[in-house]
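**Student:** Here's a sequence, model it:
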Amino acid sequence: ITIVNLSTFILLNVLNVIFVLLINNNIISGFSYYLPGTGLENSLPLKITILSFIIICISPIVASLLLFVIYKL
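**Tutor:** Below is the predicted model:
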């Protein structure tokens, strides 16, 4: 049970790191998201890609499905 959860957690985190590296190296284009205080002390806005929203949606769905499948057995 914990191996499946741990491997899913690690896989989603690795995908997140890969997307962040691709955005920072301008391989994948992203749009700027200005948070309150952006620009203070020369801070840059966040660069977000559409693919990150897919990961944000997939993560709880996968967790819910795994919870259902694991505890139904």
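
**Student:** drop to CA atoms for contacts and neighbour counts, all remaining ones
**Tutor:** OK.

**Student:** can you give me the offset of the helix or strand in which residue 47 is found from its chain's centre?
**Tutor:** Per DSSP states H and E, residue 47 falls inside strand 46-48. With CA atoms, centre = their mean, to the nearest Å as the basis, strand 46-48 stands 12 Å off its chain's centre.

**Student:** another one to check against the first:
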Amino acid sequence: MDKIYIYSGPPSGVTLPDGRETMLHPGQDATLPEDNAWVRTNLALGNLTEAPEPEKPARKRKEEPTDAS
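**Tutor:** Here you go, the predicted structure:
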């Protein structure tokens, strides 16, 4: 399963086992597989951090009908 990370290492590139090539730039998001050894190593080194989950918009509450009497 892929996850979004924020990269903070030097400009770099990686070819993942599935053949995807990803360019990495400091401060930018990168979508990477969380079960990959390279990803786990860079998490441990502090070059990658998990991006915060985007906030879900609040659900609108249904307005209750008003009594027109």
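
**Student:** Superposing both, give me the TM-score.
**Tutor:** With the length set by TM-score structural alignment, normalised by the length of structure 2, the two chains reach a TM-score of 0.24; 34 aligned residues with a CA RMSD of 4.3 Å.

**Student:** returning to what we had before: so which other helices or strands are in contact with the strand holding residue 47 of structure 1?
**Tutor:** Counting contacts by 3 or more CA pairs under 8 Å, 6 or more residues apart in numbering; DSSP states H and E, strand 46-48 of structure 1 packs against helix 2-24, strand 31-33.

**Student:** Tell me which helix or strand comes right after it.
**Tutor:** Following strand 46-48 of structure 1 in sequence, per DSSP H and E, is helix 50-72.

**Student:** and that following helix with helix 2-24, angle?
**Tutor:** Put simply, helix 50-72 of structure 1 runs at 180 degrees to helix 2-24, going by axes from the mean of the first three to the mean of the last three CA atoms, to 10 degrees.

**Student:** For residue 30 of structure 2, the count of nearby residues, please.
**Tutor:** 19 (other CA atoms under 10 Å).

**Student:** Residue 19 of structure 1 now?
**Tutor:** Residue 19 of structure 1, neighbours per other CA under 10 Å, totals 19.
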